[in-house]
Every structure is written in structure tokens, then in C-alpha cells.
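J.: Predicted model, plus sequence, below.
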Amino acid sequence: MTRPARAIVFAYHDVGVRCLRAVLDAGLEVPLVVTHRDARDEAIWFGSVAEVAAEHGLRCVTPADPHVPELLEAARAFSPDFLFSFYYRHMLQSAWLTLPRRGAFNLHGSLLPAYRGRAPVNWAVIHGERETGATLHRMNEKPDNGAIVDQQAVPILGDDTAHEVFAKVVVAAELVLVRSLPKLLDGTAVETPQDLSLGGYFGGRRPEDGRIPPTASAAQIHNLVRALAPPYPCAFVDLGGQPVFIERTRHPAVHAPLPTPGPLRLEAEGSALWLVAADGHRLQVMAARDAEGQPFDAARLIHHFGPHGASVDAPHSHL
């Protein structure tokens, strides 16, 4: 009797949870799951791959370095047909990529070749994209570089946060994988080489990268706020030497004629808090907080800075 196809799965986050479930649902044997320990300094708002592995009685390990010889030797003994990487955060070297008999495949959260690299959903929102998606591709030693097996697009609405877009990408990832697994298993999957000139590579983002640039337009600021809205660290400005984190903004329903451009500033109008961009357009600040997590609203702005608001402290930065 022919044994089921065997796959080693590297996975983390919600994409890892849903895609590991899809692999198991397709009948593949999974002798080893590799995931990450949750970082103590990171807000964990997503599902646990380790818990899914435990539910199914799968061997699950969390090495700091997946390339230790002992783990590679153990994996080699399983004689895997496939290796899958679903939002696993470490780059896998050739020792892993050449180990499975039928290839190693990664699920990436963009429409490759666009937004290769880190934080693809956040970068897509920062740049005001109107769609993104999920791509299954063959892995090689360059990040997000191999031939595409399949991809699925999802829309990005004008007020969508990165968190909301990521939820759509999770569904797209599951759709792509469920659609692709039968073809990978029976050898009929068609792989299309990427034209890398049609996209770029982006690096990871740090909390300090959320500083709102003083020269940004209102549209650029709105995109940055959406891209970094909770549960991410949030876009921010410094006001009187203290950070104010901007969690949500919206464009006014009626756009007034462009006023004279000026410095980035916060203003109060009745009970409404407004962020005035360098291009003179305004965004209503729907939610903001200080460094202690307390709400920052129009009343607090007036209390500390008077009825005319204040220009923000804005050291040089860039989107």
C-alpha cells in the first residue's frame, strides 16, 4: 500500500494555523512541525501553530536556529516529499530546501513579485495599494524569489487597516493552498517564473518607523495610520516632547479647498481632533492615545496647548 505524501511544515501566525490545517485536511502525513516560541515583548493576537500541532498529536519543535544538525538529521530520516513554509520568520537555507524529494514551497502574503520580503501587508497599505493577496511559490535561497504555483488577490478598501487586510490574506492563503495541494500531489501544478522587475523587496519595520513624517500629505498619513493601527505599534507624532499615537483617522466627508500648506499640526474644533498635514489637507483623528495608553482627544489638546492647537515636533523621517 502506498503511503501518504509526507510534508515537513514550518509555520507561525494565523496563516500558519490555517495552512497547517489545510495540509492535514488534504491527507498529507506531517511528521514534524517547526514553529517559533512567542516573544515575550510581542503582543500575541494571532493563533498558535503549536496548539494545532498538539491537537493532532504532531511532533512540534521551536528551535532558535532551525539549521542545527540534529534537527536536519531527524528531518532527513522522515524522507519528506514536501516542505512547506507558512509565515515562518526565518530564512531556510539550502540544507532544508534540498531535503524534500518533491520540493519546498512558501506561502507569501502579497501578489508576488510585488512586496517581496518582510511585512508585505503593512507595506502595501502604506503605499495605498488597492489590492494585495497571497502567493504560493517554490522556495530557493533568495527570499520570495521562486516560481509561482498560484495566487489569490483580495481588495484593500480605502479605510481598511493592515489588520483587516491581513485577515483577508489569511483566507486567500487558505484558498490558494487548498486549490494547489491536489496539483502538487499529482504532479500537474504549473510553475511560472517571476519577473522580478515587476516588484520590489521590502525590509522589516520597527516601532520607531511609525513616526509621521513632517512633509507627508494627508493621504500618505492616512495610509501610514491604517498600516500601523492596532494591534501594531501605531503611527505617532511628538507633541511637547511626548509621543501621541494615532490609532485611526478619516478623511472629512467634504473636502475644503486646499489651504496654505504649513507645518504638521494638531488642532481642535469643538469636540473633534484634527491632524493638519503639510499639504494643508486635514484628517479627523478618530482615536489617539498617549504613551501611558490614555485617550488623547480635543479636550486634552486644548488643556495642554490652548485653543489653537500645536505644531508637532518632527525630526527628519521618511515613509
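T.: Structure's in. What do you need? Numbering: from 1, shown residues only.
J.: contacts and neighbour counts: CA atoms only from here.
T.: Fine.
J.: Can you list the residue ranges for helices in the chain?
T.: 13-25, 49-55, 69-77, 94-97, 120-126, 162-186, 218-228, 298-305 (DSSP state H).
J.: can you redo the ones you listed as CSV with distance to residue 39 and mean neighbour count?
T.: Formatted as CSV, these follow (distance: least, CA to CA, whole Å; neighbours: other CA atoms under 10 Å):
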stretch, distance to residue 39, mean neighbour count
helix 13-25, 12, 21
helix 49-55, 14, 17
helix 69-77, 22, 12
helix 94-97, 24, 15
helix 120-126, 20, 24
helix 162-186, 19, 19
helix 218-228, 19, 26
helix 298-305, 34, 15
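J.: what's the closest of those to residue 241?
T.: Nearest to residue 241, of all the helices of the chain, is helix 298-305, at 12.4 Å by CA to CA.
J.: thought residue 22 was touching residue 178?
T.: Yes. Look at residue 22 against residue 178 with CA atoms under 8 Å: they come within range, at 6.3 Å.
J.: how about JSON lines for the helices of the chain, with distance to residue 35 added?
T.: Below are the helices of the chain laid out as JSON lines (distance: least, CA to CA, whole Å):
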{"stretch": "helix 13-25", "distance to residue 35": "9"}
{"stretch": "helix 49-55", "distance to residue 35": "7"}
{"stretch": "helix 69-77", "distance to residue 35": "13"}
{"stretch": "helix 94-97", "distance to residue 35": "15"}
{"stretch": "helix 120-126", "distance to residue 35": "20"}
{"stretch": "helix 162-186", "distance to residue 35": "17"}
{"stretch": "helix 218-228", "distance to residue 35": "25"}
{"stretch": "helix 298-305", "distance to residue 35": "44"}
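J.: got another, please set it beside the one above:
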Amino acid sequence: MRAVVFAYHNVGVRCLKVLLARGVDVALVVTHQDNPSETIWFESVAALCREKGIRFVTPDDPKSAELFKQVQAVQPDFIFSFYYRHMLPVELLALAKHGAYNMHGSLLPKYRGRVPVNWAVLHGETETGATLHEMAAKPDAGAIVAQASVPILPDDTAYEVFGKVTVAAEQALWNALPAMLAGQTPKLPNDLSKGSYFGGRKPEDGRIDWSQPAQAVYNLHRAVAPPYPGAWTTLGDRTFIIVKARLADQAKPDLQQGLAVVDNCIFGVCGDGRALLIHELMADGKTVSPQELQQFLSSRS
């Protein structure tokens, strides 16, 4: 069986390796050029292709006539999309004789759309996973082929959960491929009425609202902690980013909402009187010590 693979990120690397391990002839890989303004903390699909001698291209537009001709020339049995960042046109998907399939980082139909791991952590979910599904005109709307679930522990960051989801994606694809290659692809219903759709997130979405309960603020921190841009707050003209934190054991109802220093420890006091114990805080690209923050707060008051 011959495949054209659209892939990027860790999930792209791992799932491409699964296809090769299962004996799929990967004739062409379509990936992205790394954005120099983006923090690249993940593995490179292009590097894997160079290592394995697989032909790859990095078009700016997956809807281009040139790419259509390249995929058409391959005459693929399958088209796979593994964390490729663009929707693929239905005309392109139709070139796959045995179907086109996408790997999504949630348990569909929940968390359709962009950055599903970050949204799941933000909303305090205790479970997520990966879903291999048939591609359709709508995003993440096609029939489900396979799923694998993973837990989200109370202190897991999105980065840690993403590592688990990468393994779940590998497992889902590995388990589904024998039936797919035998022409017996499972197709389970993907009931969109029971799910949810979310858009992308921007760095400014990490602004902390200290009037919220501590659990909500903590979930925001976990959802956008480094290598993502981080949860942040401003005091005057300075922006402070939380790098590492935990929910504090003791409530701080007598303190004003926002950043505070108590007993040489940094806290973020929230609307319900509970607080985050902040283990690492940054401003202007440097770590801020409790003493430095106390001096800054004192100078403001």
C-alpha cells in the first residue's frame, strides 16, 4: 500500500515511523518549514525524511495546483494527516483510493479544532487521548477509526499531556493499520452533537484574571506553561510570567489578589482566597526572586 503523508510535530514523526514499521510505502511527505519566530521544541518530520530517504515537500498552500499534481502522480492508496496544520481540500482527499485519515489529539467528538490538548487542560479534564478518523469537509468530523485514551493528572502541564497524547496516537495508528491495509477499515460514528469545537489560542490569551478561583488560574498556568508562552500578569509596565507553580496548601484570604510575597515565597492570590505557590517567575527574560519581587511591590505601594 502506498501513502502520501501530511505531517508535522512529534505526532507527525511518531506516526510516520509507525507507517514505515507496518510496511507502508510512503511515497511523498508534505510538511511545514519551521517558523523562525516560533519556539521549536518538537521533533522534525523533514529531518526524519532526510534520514530515511523519503521525498518531502514544504508548500505554502496545500490547495495549490502543483501539490495536487504531485499527489495525483503518486496514485496513493491512503492519505494521512498527522498534525499537519492546514485543512486539506476535498478534491485532494479524493485522490486516495482507500481513504484519507487524520490523527487528532483528543477523544472525538470532544475538543474538535485547534490545540485540543491545551483546551482540555485549561478546562480541567481528567482524560484525553488521540483519535484516528476519516477526513471530511468539516474539521475533525469524519467517522472514527480508532482511539486511545490517556489520563490528565492534577498537576500535569499541557506539555506533559502532549507527550502522553503522542504515545496514544502511535498506539491508535499501530492497532488500526492491519485492518486498514486489509481493506477493512473500521468506521464508528462521530456524533458532533455530543462534542465541542475550539479555535486557536494566542499568547495574549494567557493573561491571568486573579478574580477567578485558584483552580481556574492554575488550569490556565498548566495549559500554557513553557514551552508554550506562559500565563502572565502585569504590574505597571512590567509583565510577569509564571514558569512553575502549584496550588498552595493554605488559603491566603487576607492578601490582595495578585502577586504577593509571604515568608520568602511568591504567591498568586486568587478570587476565592486560595493561591498558587509560584516556584519560578520571570520578567524581562530573567528569573525574579522573592526578594526582588518584594522590593518591586514595596516601591509601588
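T.: Thanks, I have the structure now. Fair warning: this is a prediction, and the values are worked out from it, not measured in the lab.
J.: quick revisit: of all the helices of the first structure, which one comes closest to residue 88 of the first structure?
T.: Proximity to residue 88 of the first structure (CA to CA) singles out helix 13-25 among the helices of the first structure, at 7.6 Å.
J.: Superposed on the second structure, what's the mean shift for that closest one?
T.: With mean CA distance after the TM-score superposition for the first structure, helix 13-25 of the first structure departs from the second structure by a mean of 0.4 Å once superposed.
J.: okay, that helix sits on what stretch of the second structure?
T.: Aligned by TM-score structural alignment, helix 13-25 of the first structure falls on residues 9-21 of the second structure.
J.: can you give me how far that stretch is from the chain middle?
T.: The chain centroid and the centroid of stretch 9-21 of the second structure are separated by 16 Å, computed with CA atoms, centre = their mean, to the nearest Å.
J.: circling back to that earlier point, among the helices of the first structure, which comes closest to residue 83 of the first structure?
T.: Smallest distance to residue 83 of the first structure across the helices of the first structure (CA to CA): 7.5 Å, for helix 94-97.
J.: Tell me which residue of the first structure matches up with residue 186 of the second structure.
T.: In the first structure, residue 186 of the second structure lands on residue 190 (TM-score structural alignment).
J.: hmm, I was thinking of residue 273 of the second structure
T.: Under the alignment (TM-score structural alignment), residue 273 of the second structure maps onto residue 280.
J.: Check the gap between its match and residue 207 of the first structure for me.
T.: Applying CA to CA, to the nearest Å, the value for residue 280 of the first structure to residue 207 of the first structure is 26 Å.
J.: more crowded one of the two?
T.: Using other CA atoms under 10 Å, the more surrounded residue of residue 280 of the first structure and residue 207 is residue 280, with 20 against 12.
J.: Can you name the residues that contact the more buried one?
T.: 218, 258-262 (CA atoms under 8 Å, 6 or more residues apart in numbering).
J.: Give me the contacts around stretch 193-202 of the first structure.
T.: 112-120, 123, 145-148.
J.: Please indicate which of these are buried?
T.: 112-120, 123, 145-148 (16 or more other CA atoms under 10 Å).
J.: Mind checking which of the residues you listed are in strands?
T.: 116-117, 148 (DSSP state E).
J.: ok, back up a step: and for the match of residue 186 of the second structure, the neighbour number?
T.: For residue 190 of the first structure, the count of nearby residues is 12 (other CA under 10 Å).
J.: Could you check how far the closest residue to it other than its chain neighbours is from residue 107 of the first structure?
T.: Leaving aside its sequence neighbours, residue 190 of the first structure sits nearest to residue 149 (CA to CA, 6 or more residues apart in numbering; 6.1 Å). Noted for residue 149 of the first structure: a distance of 10 Å to residue 107 of the first structure, by CA to CA.
J.: Mutual contacts of these two, please.
T.: Both residue 149 of the first structure and residue 107 are in contact with 135-137, where contact means CA under 8 Å, 6+ apart.
J.: Closest to residue 99 of the first structure out of the residues you listed?
T.: Residue 99 of the first structure lies nearest to residue 137 out of those, by CA to CA, at 16.7 Å.
J.: From what I see, that closest one and residue 109 are in contact.
T.: No. Look at residue 137 of the first structure against residue 109 with CA under 8 Å: they stay out of range, at 11.1 Å.
J.: Tell me who's in contact with the residue mapped onto residue 297 of the first structure from the second structure.
T.: When the second structure is aligned by TM-score structural alignment, residue 297 of the first structure is paired with residue 289. The contact partners of residue 289 of the second structure, taken as CA under 8 Å, 6+ apart, are residue 281.
J.: Between residue 137 and residue 109 of the first structure, point out the one with more neighbours.
T.: It is residue 109, of residue 137 of the first structure and residue 109, that has more neighbours when counted by other CA under 10 Å, with 29 against 25.
J.: now, which of the buried ones among the contacts of stretch 193-202 of the first structure sits nearest residue 270 of the first structure?
T.: For these, the nearest to residue 270 of the first structure is residue 123 (34.4 Å; CA to CA).
J.: and the closest one, what pairs with it in the second structure?
T.: Correspondence of residue 123 of the first structure to the second structure, assessed by TM-score structural alignment: residue 119.
J.: Over to residue 86 of the first structure?
T.: Looks like residue 86 of the first structure aligns to residue 82 there (TM-score structural alignment).
J.: Now do its match against residue 174 of the second structure, distance only.
T.: As for residue 82 of the second structure, its distance to residue 174 of the second structure is 13 Å (criterion: CA to CA).
J.: Same check on residue 144 of the second structure?
T.: With CA to CA as the criterion, residue 144 of the second structure and residue 174 of the second structure are 15 Å apart.
J.: what comes up buried for stretch 265-282 of the first structure?
T.: 265-268, 273-282.
J.: Give me the neighbour count for the residue in the second structure that residue 202 of the first structure lines up against.
T.: Correspondence of residue 202 of the first structure to the second structure, assessed by TM-score structural alignment: residue 198. Other residues lying near residue 198 of the second structure total 13 when counted by other CA under 10 Å.
J.: what do you get for residue 237 of the first structure?
T.: Residue 237 of the first structure: 24 surrounding residues under other CA under 10 Å.
J.: That one corresponds to which position in the second structure?
T.: Aligned partner of residue 237 of the first structure by TM-score structural alignment: residue 233.
J.: Give the full set of residues in contact with its match.
T.: Counting by CA under 8 Å, 6+ apart, residue 233 of the second structure has contacts 207-208, 239-241.
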